[in-house]
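Novice: below are the sequence and a predicted model for it; my questions follow.
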Amino acid sequence: MSTAALPITYGDVVHTPVHFDDLDAMGVLHNSRYAVLVERAIGKWWTARGVSFTGGRPTSPDAFNVVREYGITFHVPVTTIGDIAVHFWLAKLGTTSADYRFRVTTLDGSTVHADGRRVNVRLDPATMRPVPWTDHARDVARPLVKP
């Protein structure tokens, strides 16, 4: 994981690339691509800790989760390709939900391009109904929880 130059006291920061085809006709990062960048950053973080998919199957029961809510506020457009930083943390890890907050920033963290909230819910793959996070996921997620 990559850490921004500014001190981060909660959550984590993952550097994520912006590609040429992420930019819209005006040369700015298309609004829908922010969600993709956040998804990639959070996914990379969990994958590094053994919670992902391999061969179409979850490597952990906690990998089977979906986004329930997503909200974002845009501040300063991203106008270049290359890496940006995604700082994310958990405001709350509930019984079946994970309430993430995030900031998309320059690598040094000095400019906030956007910030927002994303709520994931863990599902039982057989019933597609919410089920509790495992103790393993709670242990892994502990460093993301904002004090």
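Specialist: Perfect, thanks for sending it. Numbering: from 1, shown residues only.
Novice: can we go C-alpha only for contacts and neighbour counts from here?
Specialist: Noted.
Novice: what residue is smack in the middle of this protein?
Specialist: Centroid-nearest residue in the chain: I42, 3.2 Å away (criterion: CA atoms, centre = their mean).
Novice: and the strands in this protein?
Specialist: Using DSSP state E, the strands of the chain run over 12-18, 53-54, 57-58, 65-74, 82-93, 97-105, 112-122.
Novice: among those strands, which comes closest to P147?
Specialist: strand 82-93 (8.5 Å; CA to CA).
Novice: wait, what's in contact with the residue nearest to the centre of the chain?
Specialist: With contacts taken as CA atoms under 8 Å, 6 or more residues apart in numbering, I42 has the following neighbours: 14, 88.
Novice: same check, this time on F64
Specialist: By CA under 8 Å, 6+ apart, the contact set of F64 is 58, 122-125.
Novice: drop anything exposed from those.
Specialist: By neighbour count, with 16 or more other CA atoms under 10 Å, those hold 122-123 as buried.
Novice: and the closest residue to L37 other than its chain neighbours, how far from V78?
Specialist: Using CA to CA, 6 or more residues apart in numbering and skipping residues adjacent in sequence, the residue nearest L37 is T16, 6.5 Å away. Here T16 is placed at a distance of 13 Å from V78 (CA to CA, to the nearest Å).
Novice: second one coming, line it up with the first:
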Amino acid sequence: MSSRSDYRAHRIIPTRWLDNDAYGHVNNVVYYSWFDTAVNAWLIEAGLLDIHHGNPIGLVVETGCKYHRSVAFPESVEAHLRIVRLGNSSVRWEVGLFTAGHDGPAAEGHFVHVYVDRVTRRPSPLPDSWRQVLLPLVVAQGDATP
């Protein structure tokens, strides 16, 4: 398992009453929403993602999650980010979800964005300007704990 220090950026995401399911904890599908929120908010704040007019755009082609313990409303989640692979037209993001009072993550997930041309939907190399902004989030693959 990873620790907070294994990641390069983070954001706080409050849970909502509706996130809890019939079993009294946050439903698994919400974790994927947190991954998406953390990464896309970071991309927007970094000036890379313009959801209305930007080019290229990232399409998710792979996802996964390991659940280590439950999260429940009203906890807040600390979504920590890192990049473990910065390819020609793809990025493998990893997200650790932490909560107060716990050293280890409640869950660890990943997804892969393939960047494509907005119109043709064909893979598009990441612009050099994007690479420069993404590089501070990159960790060596050997540094990342699955």
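Specialist: Arrived safely. All values derive from a computational prediction rather than experimental measurement.
Novice: can you pull the TM-score for these?
Specialist: Counting by TM-score structural alignment, normalised by the length of structure 2, the TM-score of this superposition works out to 0.85. Behind it: 138 aligned residues with a CA RMSD of 1.8 Å.
Novice: just to revisit the earlier point, quick one: what's aligned to the residue nearest to L37 of structure 1 in structure 2?
Specialist: T16 of structure 1 maps onto I13 of structure 2 when the alignment is built from TM-score structural alignment.
Novice: A79 is in contact with its match, correct?
Specialist: Yes - with contacts counted by CA atoms under 8 Å, I13 of structure 2 reaches A79, the gap being 7.1 Å.
Novice: can you tell me which residue in structure 1 aligns to E78 of structure 2?
Specialist: Under TM-score structural alignment, E78 of structure 2 pairs with A85 in structure 1.
Novice: what is the burial count for that match?
Specialist: By the criterion of other CA atoms under 10 Å, A85 of structure 1 has 26 neighbours.
Novice: read off where the lengthiest helix in structure 2 ends up in structure 1.
Specialist: When structure 2 is scanned for its longest helix (criterion: DSSP state H), the result is helix 28-45. Using TM-score structural alignment, the residues of structure 1 aligned to helix 28-45 of structure 2 are 31-48.
Novice: centre of the chain versus that stretch, how much separation?
Specialist: Computed by CA atoms, centre = their mean, to the nearest Å, the chain-centroid distance of stretch 31-48 of structure 1 equals 5 Å.
Novice: picking that back up, taking their axis directions, the longest helix of structure 2 and strand 107-116 sit at what angle?
Specialist: In terms of direction (axes from the mean of the first three to the mean of the last three CA atoms, to 10 degrees), helix 28-45 of structure 2 departs from strand 107-116 by 50 degrees.
Novice: mean deviation (superposed) between helix 28-45 of structure 2 and structure 1, please.
Specialist: Mean deviation of helix 28-45 of structure 2 from its aligned counterpart in structure 1 after superposition (mean CA distance after the TM-score superposition for structure 1): 0.8 Å.
Novice: can you list the buried residues in that helix?
Specialist: By 16+ other CA under 10 Å, the buried positions in helix 28-45 of structure 2 come out as 28, 31-32, 34-36, 38-40, 42-43.
Novice: which residues are in contact with each of I13 and A79 of structure 2?
Specialist: With CA under 8 Å, 6+ apart as the test, I13 of structure 2 and A79 both reach W34.
Novice: and these two? which has more neighbours close in?
Specialist: Between I13 of structure 2 and A79, counting by other CA under 10 Å, A79 is the more crowded of the two (27 against 15).
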